[in-house]
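Enquirer: What follows is a protein structure lacking sequence information:
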């Protein structure tokens, strides 16, 4: 049954489930990087190594030679304790057709680390991410997920869709804001912490949701990979843990017109001790702008 569900996992790099389990050990950071994200990733690693002085092992995943050029790989490989891995050599992509958001859960699965902190290339840390492994909820349940900002309106019908097929939800699911119809988006996935030995079935289910034939359905109801992590654990009936602290916003109050102001910017998060940990979006006000400007602190 397992080989039928995850046929892309076998007879490529791994010949058995045992091969997969034996392939990972230790703790480390994982970043999925393509040419477009290279400058962000390089800056993020510079920050970790030279500003906050973290020596956390880092594994960079890319998808084939065209995804991350050889010269860029050579630059990243010069950092201490940084490994580069080609995700296209791990699984049978004729079945998966991996790209974009879908690369993230598969990078966790393929990683050499047993305990993984997956971060986006443009995530800026103010403290050593290794401290996330000490979170009490993570130690108990093997995951540490972070909440997204509150959205009441969206092009997605997330909670309505979820309730059409999730029966007898886990206690962890019933506590979620999205399940209680208080927000459209529950999870923000610029940082995802997973102990694979504790929750491998949940991770595999999350990967399943990001297969080509399933993500074409899933992504119509939720935004990209974000919700697929906790949904995967719900499907596998494995408990999961969300940091209970609501996200922070890195921004300034802007005037829209004479009657309206807005507060919209990068999303950030605190660790369980209440100290600010990281934000997503790097140092640019708008990373997608043709004329990007730095955040004015």
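Expert: Received the coordinates, thanks. Quantities reported herein were computed from a predicted structural model and do not represent experimental measurements.
Enquirer: from here on, contacts and neighbour counts on C-alpha atoms
Expert: OK.
Enquirer: show me what contacts the residue lying closest to residue 170 once chain neighbours are set aside?
Expert: Counting by CA to CA, 6 or more residues apart in numbering, residue 170 lies nearest to residue 234, which is 6.4 Å off, once chain neighbours are set aside. Residue 234 is in contact with 169, 170, 173, 202, counting by CA atoms under 8 Å, 6 or more residues apart in numbering.
Enquirer: Kindly supply the ChimeraX command isolating those of these that are buried.
Expert: Isolation of the buried members of those (16 or more other CA atoms under 10 Å) is achieved in ChimeraX through the command below:
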select :170,173,202
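Enquirer: And residue 92, how far from residue 292?
Expert: 38 Å (CA to CA, to the nearest Å).
Enquirer: Next one: the most far-flung residue of the chain relative to its centre relative to residue 266, how far apart?
Expert: The C-alpha centroid of the chain is most remote from residue 258, which lies 38.8 Å away (CA atoms, centre = their mean). According to CA to CA, residue 258 stands 24 Å off from residue 266.
Enquirer: Residue 187 now?
Expert: 15 Å.
Enquirer: Check it against this one:
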């Protein structure tokens, strides 16, 4: 065989250039797009509260992150550089769970607490541990010593030996984040800073009647998207709906299938989401970038614009995913109510309470908001909630009889007695009793501790 034959057969020839993988091509294109945007005049729009500019960048980041996780041979330095340039206000620590550096796959619960809601948070922590018996680690985020002084932190640690306290100010540029006065805004910041890969974010006044642990495996929407949100009460009102519709119209963006199918969108409810519990699987790139976008929406200068249109942080979780065209999931039912049966002036049976209830996949009580006091807004009222009956929320239409707003956080829902379900008959009577007993024990501990 001469050299020409050798060349034909390929023997002894040099290897051809390596063809980039599909993931590498996606990463290259996304990197170029983000670098161009950062180096062009659009930087001014990135830094301001222009939600659609940031939504496009978040969507590109999600594709880039998915690519570098799919192909370990891709150089990650451009991604890390862009992450720092776009989100310089975020300062990940050595304990922050980052999908591109993940070495553990932990699941945990995160809540924020300060002096103002410390007792509510204590109820939530101790009932999680001692009543529904979760074994998940719990992290409590606070905004510096003024928010939760050292002696208060010692009291919190006494609630649970496994409890971890995080000073959220160590993880962000306070001049940009504004967390000392953040209030509700702190929740996404706490979730992003957390060491957990799979995180359950809860309000300080959220009370579980069942363990939250298994939902990452059991809920199809959460497994598919890495997110799970819960609907608020199906209460009529157009303020937020009109604003969101105008927002999408201005951008020329059509509502996603998820949004278009909701009662909130079709019948113009006042609120879409009850953010007392939010699930994120940060291992899924879209879910992680959606959380980062939610955090951006709650930065000081952005929320100053947003909170005039929506009630605190609650709508920012799903809206971030919607604007960035990232898949997200809602539990199908709207909020119901839990409390005692009474009769209104027209003789109609109803349940009145400030506690909106979320049910599980089988219609049984899962969790409720507004704590374990009859009225958490009235410091003089030391009565505990009456957790005897409940009305589950619906999925397709506003509830028959509707919601009736009374005062502060209290609503009533009228139904026939036959439609009001006993908590005991749902198999959770002992849990309901245990919740109240645990709250009383915590309050007694606080009374003795604080004198």
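Expert: Cool, the structure landed. Computed from a prediction, not measured in an experiment: that's the story for all the values here.
Enquirer: if we can go back for a sec, for residue 210 of structure 1, state which of the contacts of residue 234 of structure 1 is nearest.
Expert: For the contacts of residue 234 of structure 1, the closest approach to residue 210 of structure 1 (CA to CA) belongs to residue 202, at 12.8 Å.
Enquirer: Can you say which helix or strand has the alignment partner in structure 2 of that closest one in it?
Expert: Counting by TM-score structural alignment, residue 202 of structure 1 corresponds to residue 290 in structure 2. If you go by DSSP states H and E, residue 290 of structure 2 is part of helix 285-297.
Enquirer: Over to residue 65 of structure 2?
Expert: Element membership for residue 65 of structure 2, per DSSP H and E: helix 51-70.
Enquirer: quick revisit: which of residue 187 and residue 266 of structure 1 has more residues huddled nearby?
Expert: residue 187 (23 against 18; other CA atoms under 10 Å).
Enquirer: To which residue of structure 2 is the more buried one aligned?
Expert: The alignment partner of residue 187 of structure 1 in structure 2, by TM-score structural alignment, is residue 273.
Enquirer: Hmm, its match is touching residue 231, no?
Expert: Yes - Residue 273 of structure 2 lies in contact with residue 231 (CA atoms under 8 Å); the separation is 4.4 Å.
Enquirer: which ones are touching residue 68 of structure 1?
Expert: 33, 34, 35, 38, 62.
Enquirer: neighbours around the residue mapped onto the first one from structure 2, how many?
Expert: I take that to be residue 33 of structure 1. Using TM-score structural alignment, the equivalent of residue 33 of structure 1 in structure 2 is residue 113. Other residues lying near residue 113 of structure 2 total 25 when counted by other CA under 10 Å.
Enquirer: what does residue 123 of structure 2 give?
Expert: By other CA under 10 Å, 26 other residues sit near residue 123 of structure 2.
Enquirer: if I look at the residue nearest the centre of structure 1, how far off is residue 43 of structure 1?
Expert: Nearest to the mean C-alpha position of structure 1, by CA atoms, centre = their mean, lies residue 189 at 3.9 Å. Look at residue 189 of structure 1 and residue 43 of structure 1: by CA to CA, they are 19 Å apart.
Enquirer: Residue 168 of structure 1 now?
Expert: Distance, residue 168 of structure 1 to residue 43 of structure 1, using CA to CA: 44 Å.
Enquirer: Setting the sequence-adjacent residues aside, check what's closest to whatever residue of structure 1 lines up with residue 365 of structure 2.
Expert: Matched across to structure 1, residue 365 of structure 2 falls on residue 276, judged by TM-score structural alignment. Residue nearest to residue 276 of structure 1 in three dimensions, not counting chain neighbours: residue 270, with 4.2 Å by CA to CA, 6+ apart.
Enquirer: surely that neighbour meets residue 244?
Expert: No - with contacts counted by CA under 8 Å, residue 270 of structure 1 stays clear of residue 244, the gap being 9.8 Å.
Enquirer: I figured the match of residue 33 of structure 1 hits residue 145, correct?
Expert: No - counting by CA under 8 Å, no contact exists between residue 113 of structure 2 and residue 145, whose distance comes to 11.9 Å.
Enquirer: for the nearest residue to residue 274 of structure 2 once chain neighbours are set aside, what are its contacts?
Expert: Counting by CA to CA, 6+ apart, residue 232 is the residue found nearest to residue 274 of structure 2 once chain neighbours are left out, at 4.4 Å. Neighbour list for residue 232 of structure 2: 271, 272, 273, 274, 334, 335, 356 [criterion: CA under 8 Å, 6+ apart].
Enquirer: All set now, cheers.
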